[in-house]
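**Q** what follows is a predicted structure for the sequence shown.
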Amino acid sequence: MHTMWKGTISFGLVNIPVKLHSATENKDIPLRNLHKECHSPVKYEKVCPVCDKEVATEEIVKGYEYTKNKFVILEEDDLEAIKDENDEKAVEIVDFVKLEEIDPIYFDKSYYLSPNDGGTKGYVLLREALQETGKIGLAKITIRSKEHLAVVRIYHNTLVMETIHFPDEVRDFKEVPNVPEEAKIVAKELDTAKLLIDQLTTEFEPEKYTDEYRTALLDLIDQKRKGEEVSTAKEPKKHDNVTDLMEALEKSLQKTKKKKKKPAAKKKTAAAKQAKAN
């Protein structure tokens, strides 16, 4: 399993060397955008609408739009300075709480934690302490220049760190439009709904749930591939100096031929011929 981060878990004076591994993976099927006419992948270029030209990566700077079309420019040195101040490789547990006190709306992404060199004993110590107390650790960590709030808990026999949103990142539910405060519900309707819930109530078995759309899409792609319903993108036309030179020479040759052509001589009239003879 790929290690994406190395650091320590700290609580009190205890420091445990750990490695961080992504616990989930995105299994969406990537579909490319192709030109309908020739089935070539469509390119997305970074173009400046004012200068009307493509912008190279080294010509791009960061900016914060504080009002319409007004920007505060942030240099790389500014961003690096802030990053250095907050980029300590540590999961600092600041509190211990109960898992049920955190609403699922706060949870973001999950990571497995494994002990790094010399961290085995401390890893087991923290795992057993969390298991015995029924608590989870509430921590702070910086990943890719962004500070996260996180929880450290046990998943089977493995420590898991899950990033969670800060309170100001969760939108106020009171802003959701058209949510009714109450409505007249007939008792019989409510009893029927509760009976249906009872009938569908079961233990959570994640293995029985599958992404049916992804499965159907993979089957469709496989059928088309086996039926040779495939398309090969055409190689983009390459313009080199030789090709450009030949085109220029051919165009020049055509222009020269046109200039050499003289207008047809006019036929002399009978009267003109007679005058010339006298």
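**A** Now that the structure is in, tell me what you want to look at.

**Q** every contact and neighbour count from this point should use C-alpha atoms.
**A** OK.

**Q** which residue lies nearest the spatial centre of the chain?
**A** The chain has N26 as the residue nearest its centroid, 10.4 Å off, counting by C-alpha atoms, centre = their mean.

**Q** take a look at this one as well, against the first:
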Amino acid sequence: MKASWSGFLRIGLVTIPVKLYPAVVKRAISFHLIHKDCGSRIKYLKYCPRCDRVLEDEEIVRAYFLDKDHYVVITDEELASLKLASTDTIEVKYFVDEKEVAPIYYADAHYLLPEGEGGKEAFAIFYKVMEEKGRAAVGQAVIRQREYPFLIKPYQGKFLASTLHYYQDVIKAEDLKVEIDEKKLDPRYLDLAARLVDSLTEPFKPEELVDHFAEAVLKLVEAKARGEKFELKAAEEKAKVISFMEALKASLEKAEKKAA
């Protein structure tokens, strides 16, 4: 696999040559819109409704709207002057208990590996220490003129470097009010729910995280390419349960039968 970036991981005065590899490849299925009569791809024209004509690229500028009727034009040159110079270093700012970082902050995952023989020892030393202490490193780098915060933690013999969402982009859970009075919870429900959770508890199976819709689309495409008809059976309608208690009991009975 080709590295997406190479540079250095700096921890204090220690500099480790590293390479960054994508840890996730998104395989979403995409479609093109075409003219059904001739098969040509559809083009989207840049049209001005007030002037009632298609515009050329040089007639179009970028603007930020302050409100419905007021905007500020921003030129490409002005934006370019604000861009940060790319660096070749992920600078570790501090270490945290990895459990302190809420999952909502995690963005894209990458593998961070040492480059060459020179950095392997330092890489291994920090890997072992961070693994034993349950620590993760909070770092920062400017890659391709864009600033990225990173969380770096040990994972299966290598570092997992996840970019983080910016603080101002994350909707805080406390902003969404939910009133829960635990004193009013029915002990019978709690007992049944606890038994159901225990009955359905299994080891995590990442191989079962499958995009069934994408698989069905590919089968449809393959069948139509061969001139065959593809049919997908509709899912059976599930029986409706009248009350929460009945739902818990029925679910528990089903889970216990499966376990048996």
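**A** On my side now, so go ahead. For clarity, every value in this text was computed on a predicted model and none was experimentally measured.

**Q** got a TM-score for the pair?
**A** The TM-score (TM-score structural alignment, normalised by the length of the second structure) is 0.76; 227 aligned residues with a C-alpha RMSD of 2.5 Å.

**Q** one step back: and the residue nearest to the centre of the first structure, that's in a strand?
**A** No - using DSSP: H, G, I helix; E, B strand; the rest coil, the secondary structure at N26 of the first structure is coil, not a strand.

**Q** mind checking how far it is from K46 of the first structure?
**A** Applying C-alpha to C-alpha, to the nearest Å, the value for N26 of the first structure to K46 of the first structure is 27 Å.

**Q** again with A277 of the first structure
**A** 79 Å.

**Q** neighbour-wise, which of these two wins?
**A** Taking other C-alpha atoms under 10 Å, A277 of the first structure and K46 do not tie; K46 has more neighbours (12 against 7).

**Q** can you pull the contacts of E65 of the first structure?
**A** Shown in contact with E65 of the first structure (C-alpha atoms under 8 Å, 6 or more residues apart in numbering): 71-72.

**Q** hang on, it in a strand?
**A** Yes - assessed by three-state DSSP, E65 of the first structure belongs to a strand.

**Q** count of neighbours near R225 of the first structure?
**A** Around R225 of the first structure there are 12 residues (other C-alpha under 10 Å).

**Q** likewise the one 3 residues further on?
**A** Residues within reach of E228 of the first structure, counting by other C-alpha under 10 Å, total 9.

**Q** in three-state terms, label it for me.
**A** Once three-state DSSP is applied, E228 of the first structure turns out coil.

**Q** how about the contacts made by it?
**A** Neighbour list for E228 of the first structure: empty [criterion: C-alpha under 8 Å, 6+ apart].

**Q** surely P17 of the first structure and L113 touch.
**A** No - contact criterion C-alpha atoms under 8 Å: P17 of the first structure and L113 do not qualify, at 9.9 Å.

**Q** what's the first-to-last distance across stretch 25-37 of the first structure?
**A** End residues of stretch 25-37 of the first structure are separated by 34 Å (C-alpha to C-alpha).

**Q** cool, and stretch 83-99 of the second structure?
**A** End to end - C-alpha to C-alpha - stretch 83-99 of the second structure spans 33 Å.

**Q** buried sites along that stretch?
**A** 87-92, 95-96, 98 (16 or more other C-alpha atoms under 10 Å).

**Q** returning to that earlier point: P17 and L113 of the first structure: which is more packed in?
**A** Shown here are P17 of the first structure and L113; by other C-alpha under 10 Å, L113 has more neighbours (25 against 21).

**Q** ok, the aligned residue in the second structure for that one to F126 of the second structure distance?
**A** Superposed on the second structure with TM-score structural alignment, L113 of the first structure falls opposite L112. Note on L112 of the second structure: its distance to F126 of the second structure, by C-alpha to C-alpha, is 13 Å.

**Q** likewise for I29 of the second structure?
**A** 40 Å.

**Q** between the two, who's got more neighbours?
**A** Shown here are I29 of the second structure and F126; by other C-alpha under 10 Å, F126 has more neighbours (15 against 10).

**Q** wait, the match of L113 of the first structure sits on K19?
**A** Yes - L112 of the second structure lies in contact with K19 (C-alpha under 8 Å); the separation is 5.8 Å.

**Q** tell me the secondary structure at D78 of the first structure.
**A** Reduced to three states with three-state DSSP, the structure at D78 of the first structure is helix.

**Q** contact partners for it?
**A** No contacts exist for D78 of the first structure under C-alpha under 8 Å, 6+ apart.

**Q** what about it, distance to K62 of the first structure?
**A** Taking C-alpha to C-alpha as the measure, D78 of the first structure falls 10 Å from K62 of the first structure.

**Q** could you point out the longest helix of the first structure?
**A** Secondary structure of the first structure per DSSP state H: the longest helix is helix 241-260.
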